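> Next input, structure requested:
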Amino acid sequence: MTPYVLVVEDEDALATLLDYNLMKEGFRVERAADGEEALLRVAEEPPDLVVLDWMLPKVSGVEVCRQLRAGAETRRTPVLMLTARGEEGDKVRGLDTGADDYVVKPFSMSELVARIRALLRRTRPELVEERLEYADLVLDRGRHRVTRAGKDVHLGPTEYRLLDFLMQRPGRVFSRERLLDAVWGANTYVEVRTVDVHVGRLRKALRQPGAPDLIRTVRSAGYALDTEG
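Have a look, this model is predicted:
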C-alpha cells in the first residue's frame, strides 16, 4: 500500500516542490494550505505521516500538532515539522508539542525523504517493508507476487491492493467505507457493495483445500484478514 503523506504548507512553490518529489519517491500526497484545512483533511482520512509547517494561516502548525496528538485516530501519526526557525528553544518547543522530527528551511530534499522513511520505518514498518507475511501467506511488493503455502496466488490489481492493505493490520476489522477510501481512494465514487465483490474474488483466489479461510466477515462491521475466519 502506498504511504499517504499530508503536506501542510502555505508557500505554494515549496508545497509544489514537496508534492512533486514525494510522489516521485512513491508516496501518495495530499496538500493543505493552512492549519484549518489540514485538520479537515485529517478528519476525512487520517494520513500515515504529516509534513507540517510551523507558521500557518488560521491555525498554527504547533496547534495542529497538539490537536493531532489529542485525537484517538491520530495520536500516533508521525509528524515532521518544517520551519525557518532554527533556534534551539524553538526546536525544543516543536518536539515538546509532539512532533517526531524537525527540519529547518532551507533543507535538502533527499534528507527530508530519508527522514520520512525513517519515521515510517519506526512507526508503520508495514508501509515501507518489501515483504509482508501472515500465516502461510506472503506478499512480495518488490516482485509484485503473492504466494500461499509456497504456491503462487494470481490476483487482479484491485484484489492485490486490497490484500496489501489487510496484511498491514491482520486481525483488525475494516468497514466497507474504510476499505473504499484506502483501496479505491477517498475521492473515488463507487458503490459500497463493490467492496463485497472484490473481497469475494480475493477470498476465492486465496482458498486452498484443507486450509482455513483467511478472510473473516464480521456482520454489520466489515472484513479482516484473520485465521479465525
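> Only C-alpha atoms from now on, for both contacts and neighbour counts.
Will do.
> Report the secondary structure state of S220.
What DSSP: H, G, I helix; E, B strand; the rest coil gives for S220 is coil.
> All the helices of the chain, residue numbers only.
Remark: helices assigned in the chain by DSSP state H are 12-24, 35-44, 61-70, 88-97, 109-123, 125-128, 157-168, 176-179, 193-206.
> another one to check against the first:
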Amino acid sequence: MSALLAIVSRDADYYLMLSYILKGAGYRTVLVDIPNEAVATAEARGAAAIIVDCQPGSQILADIASGLEEKGLAGDLTLIALVAEKAAYLDILKANVDESFTRPLPPERLLSYLHGEIGNSSDEASGRLVPIFDDLRLDVSGRRVLVRGMPVNLSPIEFRLLSALMGDAGRVHSREELIAVAWPKSAFVEPRTVDVHIGRLRRALRRALGRDVIRTVPKEGYAIDIAQSM
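Sure, this is the predicted structure:
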C-alpha cells in the first residue's frame, strides 16, 4: 500500500495540482479543507505526513503542530509546510515542523524529501497508480491542458474536473466527489450540472484527440478510460 499524504489547503485548485504530482510519484492523497480536522483525519486515515498550505497571517500550522503534540503523534507523522513568500518565517520555526518549502517550489524538491523521509510507494502502486498519457498532459504551472503539445481551451471548472479524473485515472468518480473538487464550497451544484460540464469537457477532448477518453458509468459517475488514453 502506498503512503497516504494529508494535504491541508482551502485552495481546491492548488490541491488538485499538488495531488496530481504526488500521485504520479506513487503516493495517495486526501484533502483536508477544514484545518482543525487535519490531525484527526490524518490519524484516522493512517497518513504518513501532513502537508500544510501556509498563507500569510494564518495560524493553521501552529494549531496542527500543537494538535500533534497533544495526541503524541509528533514523532509518528511528518509535518511539512509549504510557505507563501510573505508568511512569517519565525512562526514556521516556532511550529517545529519537520521541513518547510517556500512556494513556488520545484516539485522534485518536495518529492526528493518525501522519498527520503517516508519512502516511496510499493512497486505495484508506483507501477500503475497513475498512467502516463502520451498525448494528453496537464501543464501544472500554467494550468493548461495540452494535447500533443497544443493547448485545449477549457473553463476553470472543466480543468478541475479533468485534473481530478486524471489524478486517479481509471477510478470512477461520483458526481458528489467531482462537485467537491471543482466548485467552491459555498456553491449549490446539482448533479445534472456536473453532467453538463463533463459533456463540454468530453467534446473538447474529442475534438483535440479524435477519440473519447471519458467513460460514463451509469448511476455511478465518470472515469478517464485508461485503455484509450495510454
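> related to what we said a few turns ago, figure out which of the helices of structure 1 is closest to V5 of structure 1.
Across these, V5 of structure 1 has its closest neighbour in helix 12-24 (8.4 Å, C-alpha to C-alpha).
> by contact count, what packs against that closest one?
Packing partners of helix 12-24 of structure 1 (3 or more C-alpha pairs under 8 Å, 6 or more residues apart in numbering; DSSP states H and E): strand 4-8, strand 28-32, helix 109-123.
> okay if I get the ones you listed as a markdown table plus distance to L137 of structure 1 and mean neighbour count?
Formatted as a markdown table, those follow (distance: least, C-alpha to C-alpha, whole Å; neighbours: other C-alpha atoms under 10 Å):
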| stretch | distance to L137 of structure 1 | mean neighbour count |
| --- | --- | --- |
| strand 4-8 | 25 | 24 |
| strand 28-32 | 26 | 19 |
| helix 109-123 | 22 | 15 |
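> Out of the ones you listed, the one nearest P170 of structure 1 is which?
Among the helices and strands packed on helix 12-24 of structure 1, the nearest to P170 of structure 1 by C-alpha to C-alpha is helix 109-123 (16.2 Å).
> Give me the distance between the closest one and the centre of its chain.
In terms of C-alpha atoms, centre = their mean, to the nearest Å, the centre of helix 109-123 of structure 1 is found 14 Å from the chain centre.
> And for stretch 154-165 of structure 1?
Chain-centre distance of stretch 154-165 of structure 1: 16 Å, with C-alpha atoms, centre = their mean.
> what comes up buried for it?
L155, T158, E159, Y160, R161, L162, L163, D164, F165 (16 or more other C-alpha atoms under 10 Å).
> could the residues you listed go into CSV alongside distance to E133 of structure 1?
CSV is the format used below for the buried residues of stretch 154-165 of structure 1 (distance: C-alpha to C-alpha, whole Å):
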residue, distance to E133 of structure 1
L155, 16
T158, 19
E159, 16
Y160, 14
R161, 15
L162, 15
L163, 11
D164, 10
F165, 12
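> Identify the residues contacting A149 of structure 1.
By C-alpha atoms under 8 Å, 6 or more residues apart in numbering, A149 of structure 1 lies in contact with D136, L137.
> and of the helices of structure 1, who's closest to D213 of structure 1?
helix 193-206 (7.3 Å).
> how close does that closest one sit to structure 2?
Its aligned residues in structure 2 lie a mean 0.5 Å from helix 193-206 of structure 1 after superposition (mean C-alpha distance after the TM-score superposition for structure 1).
> Tell me which other helices or strands that helix touches.
Applying 3+ C-alpha pairs under 8 Å, 6+ apart, we find helix 193-206 of structure 1 packed against helix 157-168, helix 176-179.
> on that earlier part again, can I get the helices of structure 1 in a markdown table including distance to Y223 of structure 1?
Shown next, in a markdown table, are the helices of structure 1 (distance: least, C-alpha to C-alpha, whole Å):
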| stretch | distance to Y223 of structure 1 |
| --- | --- |
| helix 12-24 | 30 |
| helix 35-44 | 21 |
| helix 61-70 | 27 |
| helix 88-97 | 36 |
| helix 109-123 | 24 |
| helix 125-128 | 19 |
| helix 157-168 | 9 |
| helix 176-179 | 8 |
| helix 193-206 | 8 |
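> among those, which is nearest L139 of structure 1?
Relative to L139 of structure 1, the nearest member of the helices of structure 1 by C-alpha to C-alpha is helix 157-168, separated by 7.3 Å.
> Mean distance of that closest one to its aligned residues in structure 2, please.
Helix 157-168 of structure 1 versus its aligned partner: 1.5 Å mean (mean C-alpha distance after the TM-score superposition for structure 1).
> Please identify which of the helices of structure 1 is closest to S220 of structure 1.
Between S220 of structure 1 and the helices of structure 1, the shortest gap by C-alpha to C-alpha is with helix 176-179, which sits at 9.6 Å.
> That closest one: which residues count as buried?
Residues of helix 176-179 of structure 1 classed as buried: R176, R178, L179 (neighbour count, 16+ other C-alpha under 10 Å).
> try stretch 206-225 of structure 1
Buried positions in stretch 206-225 of structure 1, judged by neighbour count with 16+ other C-alpha under 10 Å: L206, D213, L214, I215, R216, T217, G222, Y223, A224, L225.
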